[in-house]
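Participant: Pasting the sequence and the predicted coordinates here, then a few questions.
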Amino acid sequence: MGIQDIERIAGATRYDTPPIIGERVLSHLNPNTVPSVFIASGENFEDSLSVASAAADMSFPILLVKSDSIPEATKNFLQKYDLGTIYVVGKQSSISDSVVEELKNYGPVEDKRGTTRYQAHTNVLYDLKLKPTSVTVAHGWTFQGMLASGTLAALTNSATLITNSQSLSDDVKYYLLNIQDELDYAYIIGGTDTLSTSVENEVDSYIKP
């Protein structure tokens, strides 16, 4: 009964661990699959957390970089595989242009950075052509909501959207408008002190009757 075994998956640093997890992800894919990856900042939690559900849905490993350099563990993973697309995600201020240019040495790069965390996140959703029937909405300035909603979003094939506590950003509104015909459910993550009733009402206005 209970847990039969425990395995620790860990690297020496925050940059060493994601490639180990990425190896496990790819080991479950069809051998003929050409894998793609997300590249996110290892210094800003929201950049990687905001794409976690999309990564789970698409079976894309998430690898981390520093703002101005690519750690050796990330380079080694990128060199090992013939990659489909390298998606660079997060804010423009989180990952420098020079890092994006260097990533082009490892495969085709799609630069999905945005000027804000909200734009950066919806850029990814548009590019992957994700048109879900449900969304999870979490606070974009604290990690707890995004972390807690990741598994739910993956299990329900929901897109995770991030916003501030009082209103939806224009980028999120435009994304919801684009999926409005398919959208029939939304999960609001957290209490009204985290996401206000006005945010809930805004989201509800995009759900089809």
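Facilitator: Sure thing, it's come through.
Participant: going forward, measure contacts between C-alpha atoms and count neighbours the same way
Facilitator: Noted.
Participant: what about the longest helix along the chain, distance to the chain center?
Facilitator: In the chain, taking DSSP state H as the definition, the longest helix is helix 143-155. Computed by C-alpha atoms, centre = their mean, to the nearest Å, the chain-centroid distance of helix 143-155 equals 11 Å.
Participant: Name the surrounding residues that touch it.
Facilitator: Outside of helix 143-155, the residues that reach it under the criterion C-alpha atoms under 8 Å, 6 or more residues apart in numbering are 45-46, 49-50, 52-54, 56-57, 135-136, 138-140, 158-160, 162, 189-190.
Participant: tell me which element residue 39 falls in.
Facilitator: Element membership of residue 39, judged by DSSP states H and E, is strand 37-41.
Participant: which strands and helices sit next to the very next helix or strand once past that strand?
Facilitator: For strand 37-41, the succeeding helix or strand toward the C-terminus, using DSSP H and E, is helix 45-49. Contact here means 3 or more C-alpha pairs under 8 Å, 6 or more residues apart in numbering; DSSP states H and E; on that basis helix 45-49 packs against strand 37-41, helix 117-127, helix 143-155.
Participant: Pasting the second one now:
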Amino acid sequence: MIKNKLMLMLCAVGITFFTATKVMASAEIHRIWGSDRYDTAIEISKSGWSDGSEYAIIANGENFPDALSAAPLAKKYNAPILLNSGKSIDSKVESELKRLNVKKVFIIGGTAVVPSSVEKRLSQINIEAIRLYGQDRYETAVKVAEQLGFNGELAIASGENFPDAMSMAPIAAQKGMPIILTSGENLPSSVAKYIKDKKINKTYVIGGNDVVSDNIFNTLPNAERLYGDSRYDTNIAVLKKFENELNFNNIYLSNGENFPDALAGSALAAKNSSAVILVSSYSGVSTGNFLSSRLTSFKTANILGGTGVVDDILVQIVLPMNTIISSDAAGDYIYQLEQSAGGKCRIYKTKLKGSDRIQISDELTQIVNFKIYKDNIYFTTSSNQLYKMNLDGGNKTYIADVYPDGFDISEDWIYYFTSDRHSISKIKIDGSGISKIADVYGYYPKVTDGWIYYNRIFDEAPSVPYKIKLDGTNDTPINNN
């Protein structure tokens, strides 16, 4: 009873003891990237198929529709997806095919997207080419599906944009499930014909009724819609549906606003029984919550693409690698004191909407604690000093020597323990008017309602919560009386 009452009193006056939130401390971040989308696809191929592959897939790197359904084919034949552009096969793509020792290539799409000169060059270097294509993107998806075979499950997504199909691609690949594309209010005739002859046990419709209409949904056997309010929410809805079948030791993050890296990465994710998580400055709460709830499962986070498509600040936001020591807020930003695995402490600010992460303090500053007061950041360091600086990190100014574990600010006064912890003092926020309040031994002062609450230290005994008047009188233990 006494303990419960004491805890309630401490909470009521806002006294907190040091706690740190540690996230993803043991995971490794690995960026797979090249100078452009074509080089990135090659680097993905090298990462996943270091020992080579008998098969490879070539798709157009400038337009997404024909290649959206390629991941299941890549999984079936253990093939990387390489991207090509121009009127002939890219020399780097050719070099990668030779490194892989490829014997057969599937070309996705007609000659308008992957020219016939590619087939000609493949023949010259003794690689057999099989072109899968139709009159449009929908029929091309059917041709790819026919190459796969059918096991009773089907995924349907819009062929007008890439994110929903990309969200499903690695999972469909692992399940041997064709990805069929649609648009408008009715199924394309080629798709309707393909479905007609199939015994479908389950259909997964990816996306809301604005991308795959209810009219289409209602014609599909045993249909289940996986969707959210945005492409990112839909991505997470898909992941949650199949999370028990996925291996989250390795995760793959790709830009959700463009398709190439996610397309090439979908084959690698499928190979490792994982999935592609779409991120950008527009990805929101669903993505953040999903990643945060599974951070301890991740051993490697693979970033698909260079910093131009998934920058380091975004990675730090969605995959925090630091220990969060404390936080405060001012204006449109939340400020966090974070400690890296190497022990460096820095203050960052991030917009409340979860973007525009900015480092405020330099990496050499060993910050222990901080508070925001009247457009300034006040902080203590491991060298027993109190400083202030602007909210943008500028105009750093020394104030006083203090014990670093805790200080408080009230009505333009800073209350703190001296560096030997044997007395509590106050000083004006401008550094003037320093004065001792009392000779007490403690830490973590908290000012409220005319009292300073703190932890009193006794030799060879546990610390005890105390309170003392602002003028240094009535030094009293907090108890049940």
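Facilitator: Good, I have the coordinates. Just so it is clear, the structure is predicted and the values come from calculations on it, not from any experiment.
Participant: TM-score for these two?
Facilitator: In this superposition the chains share a TM-score of 0.84, using TM-score structural alignment, normalised by the length of the first structure; 198 aligned residues with a C-alpha RMSD of 2.3 Å.
Participant: before we move on, back to that, filter the contacts of helix 143-155 of the first structure down to the buried ones and hand me the PyMOL line.
Facilitator: To isolate the buried ones among these in PyMOL, judged by 16 or more other C-alpha atoms under 10 Å, type:
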select buried, resi 45+46+49+50+52+53+54+56+57+135+136+138+139+140+158+159+160+162+189+190
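Participant: Which of the contacts of helix 143-155 of the first structure fall within helices?
Facilitator: Residues of the contacts of helix 143-155 of the first structure located in helices (DSSP H): 45, 46, 49, 52, 53, 54, 56, 57.
Participant: Map the second one onto the second structure.
Facilitator: In this case it means residue 46 of the first structure. Residue 46 of the first structure maps onto residue 163 of the second structure when the alignment is built from TM-score structural alignment.
Participant: residues touching its match, list them.
Facilitator: With C-alpha under 8 Å, 6+ apart, residue 163 of the second structure has these contacts: 231, 235, 256, 257, 259.
Participant: Out of those, the closest to residue 184 of the second structure would be?
Facilitator: residue 231 (18.0 Å; C-alpha to C-alpha).
Participant: For the closest one, give its distance to residue 214 of the second structure.
Facilitator: Separation of residue 231 of the second structure from residue 214 of the second structure (C-alpha to C-alpha, to the nearest Å) stands at 18 Å.
Participant: quick one: which of these two has more around it?
Facilitator: Between residue 231 of the second structure and residue 214, residue 231 has the larger neighbour count (other C-alpha atoms under 10 Å), namely 24 against 15.
Participant: In the first structure, what residue corresponds to the more buried one?
Facilitator: Match for residue 231 of the second structure (TM-score structural alignment): residue 117.
Participant: Surely its match and residue 94 touch.
Facilitator: No: the pair residue 117 of the first structure / residue 94 is not scored as a contact, 9.9 Å apart, by C-alpha atoms under 8 Å.
Participant: circling back: which among the ones in helices among the contacts of helix 143-155 of the first structure gets closest to residue 3 of the first structure?
Facilitator: residue 56 (23.4 Å).
Participant: In the second structure, what sits opposite the closest one in the alignment?
Facilitator: Matched to the second structure by TM-score structural alignment, residue 56 of the first structure sits across from residue 173.
Participant: which SS class is the closest residue to that match other than its chain neighbours?
Facilitator: Excluding its sequence neighbours, the residue lying closest to residue 173 of the second structure (C-alpha to C-alpha, 6 or more residues apart in numbering) is residue 72, at 3.6 Å. Classification of residue 72 of the second structure using DSSP: H, G, I helix; E, B strand; the rest coil returns helix.
Participant: can you give me the helices in the stretch 51-200 of the second structure?
Facilitator: Remark: helices assigned in the stretch 51-200 of the second structure by DSSP state H, counting those that start in this stretch are 70-76, 91-100, 116-124, 137-148, 163-174, 189-196.
Participant: against the first structure, where does the fourth one fall?
Facilitator: Correspondence between helix 137-148 of the second structure and the first structure is established over residues 14-25, with TM-score structural alignment as the criterion.
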